[in-house]
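Asks: A predicted structure for the sequence below; I have some questions about it.
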Amino acid sequence: MRIVVVGASGTIGRPLCAELSKRHELITAARSGGDVSVDITSAKSIEQMYQKIGRVDACVCVAASGALDRFADLTESELLENMRGKFFGQINLVLIGQRYLADNGSFTLTTGIFADEAWPGVTGGAVISGGLHSFVLSAAIELPRGLRINAVSPTMVADSVEDFGHLFPGMEPVAMERLIRAYANCVEGGETGGIIRAYR
């Protein structure tokens, strides 16, 4: 398969590309340093990316993380700003990308544990991930030409515990190997409309 990985230079993107490249032709996309540059906060940039790379069999997005927030000070404008990348960016990868993916191709998005488990300081991330879950369920029955869509919902990745573990005391991390396997299964399998909770 010919696969574009958006967010290829990130914590999850690097090992994911290493795994998928064993079996597939990969195109890496990132703000900088990839085969093609893309800013997922911009629909125009996403369109330009697809035009540049041509037909692909799969698009995997592991870009953009949900920002931390303080509920007492959270505002509509702050929430909308946080949604530009992880929420609207991933949705636009699908809405625009459905015209560029080959028949029976697939989209794999990234959400997160906070859609299902409440945690202080992540209301924006919870809203974004929950909304993406609903989008995946709806898109799965609407996408044409046999296109599939799934989302991988990770918790904190074991590789990030040293940097972020203090923010989420008591949270069990997911091993990177297990997480990468979840993404690979979405690309290489036949499921659609799945929310793959990699932490369970």
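Replies: The structure has been received and is ready for your questions. Residues are numbered from 1 along each chain as shown.

Asks: CA only for contacts and neighbour counts going forward, please
Replies: Will do.

Asks: which residues touch the helix or strand containing T108?
Replies: Using DSSP states H and E, T108 maps to strand 101-110. The contact list for strand 101-110, computed with CA atoms under 8 Å, 6 or more residues apart in numbering, reads 55-63, 90, 94, 145-154, 183, 186-187.

Asks: give me that answer again for 7 Å
Replies: Residues outside strand 101-110 that contact it (CA atoms under 7 Å, 6 or more residues apart in numbering): 55-62, 90, 94, 145-153, 186-187.

Asks: please apply the same query to stretch 141-149.
Replies: Residues outside stretch 141-149 that contact it (CA under 7 Å, 6+ apart): 103-108, 136, 140, 192-193.

Asks: same deal with stretch 54-69?
Replies: The contact list for stretch 54-69 (CA under 7 Å, 6+ apart) reads 1-7, 12-13, 82, 85-86, 100-102, 105-110, 121-125, 187.

Asks: swap in 6 Å and give it another go.
Replies: Applying CA atoms under 6 Å, 6 or more residues apart in numbering, the external contacts of stretch 54-69 come out as 1-7, 85-86, 100-102, 105-110, 121-122, 125.

Asks: next: stretch 2-14.
Replies: For stretch 2-14, the surrounding residues in contact (CA under 6 Å, 6+ apart) are 25-30, 56-63.

Asks: name the nearest of the residues you listed relative to D159.
Replies: Distances from D159 to the contacts of stretch 2-14, taken as CA to CA, are shortest for V62 (14.9 Å).

Asks: around that closest one, how many other residues sit close by?
Replies: When counting by other CA atoms under 10 Å, one arrives at 26 neighbours for V62.

Asks: can I have the buried ones of the contacts of stretch 54-69 as a PyMOL selection?
Replies: Per 16 or more other CA atoms under 10 Å, the buried members of these correspond to this PyMOL selection:
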select buried, resi 2+3+4+5+6+7+85+86+100+101+102+105+106+107+108+109+110+121+122+125
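
Asks: also this one, for the comparison:
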Amino acid sequence: MKILLVGATGAIGRQVKAALEVRHEVITAGRSSGNLQVDIADAASIEHLFKQAPALDACIVTAGSSHMESFQTLREESLLPDIRSKLLGQVNLVLIGQHYLNDRGSFTLTSGILADEPARGTAAASVVSGAIHSFGMAAAAELQRNLRINVVSPGLAADSYAAIGHLFPGFNPVPMQKLVNAYLKSVEGVINGQVIRVYE
């Protein structure tokens, strides 16, 4: 398969790339790194990306971040960057990409455990991840040409635990191979419209 991986430099993206490129052609894209550049907060940039990488069989997104902030200080203006990037960025990759992927192609988006198990200061991330879950399920019902879509909802990645584990008391680190396998299941398998939760 010819696979576009948006966000290949993070803890999860690096491992997914390594697993896929053993048997597939992987094209990486990022804001300032990768084979191609894209700003997922900009629909025109996404359109240009797909024009540069024609005849794709799959698009995986592991890009996009959400900030942590006290609920008492959270305001609309601080929510908007997360919504534009991680939420609308992934939504637009599907809305635009559906016109470029090959028949029977697939999209794999990334949400996160905070949709189901929020921690202190994570209301923004919880809103975004929950919306991605809902979008993935709704899009699966309407995508045409046998296109598939799934959402991987990672728990606290083991490779990130040392750096940020203290912010998520009681959360168990998830082995990287389990996270990678969720993406492989989505891309190489047959499931559609699923939220693949990898929390333990």
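Replies: Alright, I've got the coordinates. None of the values given here were measured: they were computed from a predicted structure.

Asks: after superposing, what score do the chains get?
Replies: Their TM-score after superposition, calculated using TM-score structural alignment, normalised by the length of the first structure, is reported as 0.98; 200 aligned residues with a CA RMSD of 0.8 Å.

Asks: distance from the strand holding T108 of the first structure to the second structure after superposition?
Replies: Following the fit onto the second structure, the mean deviation recorded for strand 101-110 of the first structure is 0.3 Å by mean CA distance after the TM-score superposition for the first structure.

Asks: next one: the helix ranked longest in the first structure to chain centre, how far?
Replies: Ranked by number of residues, the top helix in the first structure under DSSP state H is helix 123-140. With CA atoms, centre = their mean, to the nearest Å as the basis, helix 123-140 of the first structure stands 11 Å off its chain's centre.

Asks: what's the answer for stretch 32-45 of the second structure, then?
Replies: Taking CA atoms, centre = their mean, one finds the center of stretch 32-45 of the second structure at 14 Å from the center of the full chain.

Asks: pull out the buried residues from that stretch.
Replies: When neighbours are counted by 16+ other CA under 10 Å, the buried residues of stretch 32-45 of the second structure are found to be 34, 36-41, 43.

Asks: hmm, who's touching that stretch?
Replies: Against stretch 32-45 of the second structure from outside (CA under 6 Å, 6+ apart): 28-31, 84-85, 89.

Asks: apply 10 Å and report the result again.
Replies: Stretch 32-45 of the second structure is contacted by residues 4-9, 26-31, 46-53, 61, 63-64, 81-93, 95-96 when judged by CA atoms under 10 Å, 6 or more residues apart in numbering.

Asks: got the contact list for Y183 of the second structure?
Replies: Per CA under 10 Å, 6+ apart, neighbours of Y183 of the second structure: 12-13, 16, 19-20, 60-62, 108-110, 150-153, 189, 196.

Asks: rerun at 8 Å
Replies: By CA under 8 Å, 6+ apart, Y183 of the second structure lies in contact with 16, 108, 152.

Asks: can you verify it is assigned to a helix?
Replies: Yes. Assignment of Y183 of the second structure by DSSP: H, G, I helix; E, B strand; the rest coil places it within a helix.

Asks: do you know how far it is from P81 of the second structure?
Replies: To P81 of the second structure, Y183 of the second structure is 26 Å away according to CA to CA, to the nearest Å.

Asks: now F107 of the second structure
Replies: Counting by CA to CA, the gap from F107 of the second structure to P81 of the second structure is 23 Å.

Asks: so which bits of stretch 139-154 of the second structure are buried?
Replies: Applying a neighbour-count criterion of 16+ other CA under 10 Å, one finds 139-140, 147-154 buried in stretch 139-154 of the second structure.

Asks: if you rank the contacts of stretch 2-14 of the first structure by neighbours, which is first?
Replies: The residue in these with the most neighbours, by other CA under 10 Å, is V60 (29 neighbours).

Asks: does it sit in a helix, a strand or a coil?
Replies: Secondary structure assignment for V60 of the first structure (three-state DSSP): strand.

Asks: what do you get for I196 of the first structure?
Replies: strand.

Asks: look at the closest residue to it other than its chain neighbours and tell me its secondary structure.
Replies: Spatial nearest neighbour of I196 of the first structure, excluding adjacent residues (CA to CA, 6 or more residues apart in numbering): V152 at 4.7 Å. Assigned with three-state DSSP, V152 of the first structure falls in the strand class.

Asks: V152 of the first structure against A198, yeah?
Replies: Yes. With contact defined as CA atoms under 8 Å, V152 of the first structure reaches A198; the gap is 6.7 Å.

Asks: okay, and the common contacts of these two?
Replies: Contact criterion CA under 8 Å, 6+ apart; residues shared by V152 of the first structure and A198: A182.

Asks: quick one: I27 of the first structure is in a strand?
Replies: Yes. Membership of I27 of the first structure in a strand is supported by three-state DSSP.
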